[in-house]
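[1] Only the shape, not the letters, is given here:
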C-alpha cells in the first residue's frame, strides 16, 4: 500500500539515495555475504588477475621512469565484502615475486562509506598477513563530499597534494550506485527530470530494502538552461548531447566526476582509473534512451554513464580504453589521467591482453554457459575451465557433486590435478560464511581419491568452521583417514565419537573391534 501523495525531488536529491545509504549502513558486510548485492562478477579470481596485471604493468611503467622510491597508493572505492582486494593483492605479490624486478612499493587502501565495513576488513582473518606486511590499509570515504583519507592502520591522513606517485583507483559497481542527475534531451533542448516518489503508507516501520521495493516512481520535466551556460563545467559534453541525441534520458555522473576531481587533488601526478560496471561508453547506447530502470537487489543500481566520464577525462588529456567489442554483463575500462599517458606502455598492454582479448566479461558469459551444462562435462573439460578461472571456489562448490561422480573413472593425473587445484583454491580463499561447506566438499573429494592426509586436514577444518558437520558420516571418514595414516589414538577418538552419536554404526563398530 502506498500513499496517494507524491513528493517531487531533483533526481540526485531524492530519498531513494538516503534509503540506499541506510541499507548499506544497516546491513554492513552482510549485504554481500547474504547474496543480496551482486559481488561475484566483480570479485572473482579472473577479474582479480586482470586488475593485478594492469597494476603490475603500472608499477613497471613507473619503475621505467625511475620512480621507484615513493609508495604507490592503490585506492579501491566501495570495496564491498573485501574479496577483490584480497585476490588482487595475492596475485600482485605473486607477479612481483615471479618477476624479481625492482618496483616502487605499494599499499592497497580499501574504502567504503560505512564505518562498520571498514572495521570488518580491519579485523578479517584473511587481511592480517597483508596488514603485517604493511601493504593494506583502510579508510572511510564518502564519494559525495570527502576530500581526504584517514588511514586506519597507519593512523595518518592523506590530504590534497600529499601523494607524489600517481594514484591508482579501482571502482567496481561504484559509479552506478552513487547519486546522479537525470537529464532529458528533446528538440535540441535540455531538461532536468525530477523524480516523483510515492512512498509506502507505513514507511516509518519499513526497512530500507522494503522502502525501495515498495516505492512508486514517476518523472516530471523542467527546462534546465544552467546546463547550457558557458560557465557550466561540462558544457562541451552537453553541447554534444544536444547535437547528437533526441528523445533521450541521460544519467549524468556529476557527483562521480566531482569525486574523481577531488581524488585527483590527492596526488601531484594524476591518477589511473580501473573500473567495471554495468555502464555504456558508446554514445549510440544513449540515443532514445528510456527513463532508467532501478535494478533492486536489497539496494539498487543504475546504468553508469561511462561515455560522460570518458569524454570529460579525454578533454582533460587522459588516455582511455574500453573494449572494441560490445560487453554483455560488465564493461571494464582503464583511464590514464597522467602526464604523457601513452608512455604507460605496460599498463596499456596489460589491458589489451587481459581485458580486450579475453576479459572478465567474456569469462562470466562462458561460466554461465558452463554452469548450466556441468552435468554433461567430463574432467578433461572441467579441469581446464577451473584452471582458467583461477581455481575459483564458487566453481568447485557448483561442480563438486559431478566431479565426485566422475572420480571412479579418473586417471591418476586428473586426480593429482584436482588435489593441486584444491590446494591452490584454498591458499587464495577469502574467508566467508561458507568456509565450512567448502572445506567439507574439498575433504570429501580428497577422501574419495584416497588422499587421506589432505582429506583429514580439510574435514577437520570443516568441523571447526561448521558444527553441523559433526555427523557420524564425517566423523567416520575422519576415523578412516586416521586409520590409513596409522594414527591410532585419533582413529579411536573419532570412532568413539561416531558410536556416541550412532551406537549401531556397523563400520565404526568393526573398526573399533579391529584394535582389540
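    Yep, that arrived. Keep in mind that this is a model prediction, so the values were computed, not measured.
[2] From now on I want contacts and neighbour counts done on CA atoms only, so please keep to that.
    Noted.
[3] Distance of residue 229 relative to residue 239?
    Here the criterion is Cα to Cα, to the nearest Å. By it, residue 229 lies 10 Å from residue 239.
[4] brain fart, residue 494
    Taken as Cα to Cα, the span from residue 494 to residue 239 is 75 Å.
[5] also this one, for the comparison:
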C-alpha cells in the first residue's frame, strides 16, 4: 500500500476522519507535542482528578524496594567522607507521592547503616513549572527541604543536559559534581517519543504514523483529544545505519537477525536522555525505571504496530530489552527479574563504576524484586480487594504490614474495620490504632476528592482513640474545608476527652453550618 493511503475497508466509519498528520516517523509525531501540552496544562490535576494512573508506582511497597536498591548502589560506590553526596534525580516526579515516600524510606534505611554517613540529595524534576510550584509549597515536603535532603528543578527529558536546583540555585552541569548519580524514572519513558520498526525476513521497515481523529473531536491541545485519535501506519524500508548512534543501529541489526513478523519500539529519546544524565556524574549512573513493557526478547515477538493506551494522557509500552542491550554494549550492567512481570517491570541499570562489581546493588535488587516481589504482591492485592468484606481484622493487619502501611489499602478496608471494631479486645484496638497512625504517616495529599483524614479519624474514634481522631478531623478541616460532619465528630472527641467548652464550640459551628444537621450520618464516609 502506498504511504498515506487510507482505505475505507480498513477504517469503516473512520474513512471520513480528519487527518491531523500523515506518514511521520513515530518519534516525530504531533502526538508528543500534544502529550507535553497535556501535562503542562493539567499540572497536578492530571493525578488528583485522577486521570493519569500512578498508584502502582507510588505505593509504599514499591518505593521501599527501590530505596533499598539505591542504598545498595551507594554502598557499592564506597563513598568516602571527602567525596560528594549521592544525587538522586527523579524524572517526571508528577504528583510528588513517590518522592515523599522515598525520602521517608531512605532516611529510615540510612539510620540502620552501621557507622556510615550516607549523604544524598534528592531532586524532584518535571517539565511543568506548576508542578514545581505545588511541591515547593507542600507542607509534607518542606521539612525535607529545610533539612537539606530535597530540592527541585525543571528538566525536559527530550533535550536538557543540565539543570538548576530551584531552592539552592546550584547548577548541575556535565561533570559538575563528584558523587555518583541515581536516576529514577517511573511511568516516564512510556510517555516520551519512541520509534517503531517492523521486522520481516531480515529486513527493517520504519513505521510511519498517520494520526486520524473525528472531525467533531476537540482540538489537539484540549483535554480528551487522545481518546478520539486513531493511528494508521505505513512502512518504509530502513537501513541498518538509520541512526548516528552506533548502539541504536546495533540494536536494529540484532532485532532483524533474531525476530520476524513483528514490530518493535525503540526508546531513542529515553536512551539519549540517560547518556546525557550519565555525563553529569562523569559516567557513573544508576537508573531504576518502573513501567509496563517488555524485558525478554521473546516478549517482542508477534507484536503489531503500536496503538495508544489512553488514560488522560497516553502511553506506549517500554522496550526494556533495548535498555538492557544498550547498557551492556557500553560496558554497563542490567538487572531485571528472571520471570515475566504482569503489572509492572522494575529494572535497574548501571553505567561506569561500580558496574563490574556491584554486589550490594545486585543483592538489594534480588531481595526486593526477585521471587516474591512487588509485582506478585500487587497482583495478589488485586485478587483479594473485592473480598475485603470477608476478611478478619488480623488478615487486614497482615495485609497492611505487607504493603508497608499503604493508605489506599486502609481506605478500602475502613468499612469492614468499622464493622469489626466493637468486637475487638483492648489490645487489638490499640494494635489497629497504631497501624492507622503509621498508615497516616505515609499519606501525601494531592487534592483528590476522597477525604481520607475524615475516614481514618472516624475509625480511630470508633476504636476509642479520641486524641488521635481529633487530630485527623482537624487535618480534614485543613485539607477539605469546614463541614458539619467534621465539627460534629470533633465535638464527640472533645466530650470523650472531657473538654466541654471545646465540644460546645464545635457543636455551635456544626449547627451554624447546617441547622438541620442529622447526626445519624456523621460517622459515615463523606461519599456515603
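    It's in. All values derive from a computational prediction rather than experimental measurement.
[6] re earlier: residue 494 and residue 239 of the first structure - which one has more neighbours?
    The neighbour comparison of residue 494 of the first structure against residue 239 (other Cα atoms under 10 Å) goes to residue 494, with 21 against 15.
[7] ok, that one touching residue 473?
    No. Counting by Cα atoms under 8 Å, residue 494 of the first structure does not reach residue 473; the two are 10.8 Å apart.
[8] Not counting sequence-adjacent ones, nearest residue to residue 443 of the second structure?
    Spatially, and ignoring its direct neighbours in sequence, residue 443 of the second structure is nearest to residue 407 (6.1 Å; Cα to Cα, 6 or more residues apart in numbering).
[9] and that neighbour, what does it touch?
    Contacts for residue 407 of the second structure were tallied using Cα atoms under 8 Å, 6 or more residues apart in numbering; they are 439, 440, 442, 443.
[10] and if we set it to 10 Å?
    When contacts are counted by Cα atoms under 10 Å, 6 or more residues apart in numbering, residue 407 of the second structure touches 59-60, 400, 413, 436, 438-444, 452, 456.
[11] Please pick the buried ones from those.
    Buried by 16 or more other Cα atoms under 10 Å: 59-60, 400, 413, 436, 438-440, 442-444, 452, 456, out of the contacts of residue 407 of the second structure.
[12] rewinding a little: ok, the contacts of residue 407 of the second structure vs residue 167 of the second structure, which is closest?
    Checking those against residue 167 of the second structure with Cα to Cα, the nearest one is residue 444 at 20.9 Å.
[13] Over in the first structure, tell me which residue corresponds to that closest one.
    The alignment partner of residue 444 of the second structure in the first structure, by TM-score structural alignment, is residue 430.
[14] Quick check, that match in contact with residue 127.
    Yes. Between residue 430 of the first structure and residue 127 there is a contact at 8.9 Å, judged by Cα atoms under 10 Å.
[15] what's the overlap in contacts for the two?
    Taking Cα under 10 Å, 6+ apart as the criterion, residue 430 of the first structure and residue 127 both touch 82, 83, 85, 86.
[16] Can you find the partner of the third one in the second structure?
    If I follow you right, that is residue 85 of the first structure. When the second structure is aligned by TM-score structural alignment, residue 85 of the first structure is paired with residue 99.
[17] With residue 415 of the first structure as the reference, measure out to the aligned residue in the first structure for residue 364 of the second structure.
    Counting by TM-score structural alignment, residue 364 of the second structure lines up with residue 350 in the first structure. From residue 350 of the first structure over to residue 415 of the first structure the distance is 33 Å, taken as Cα to Cα.
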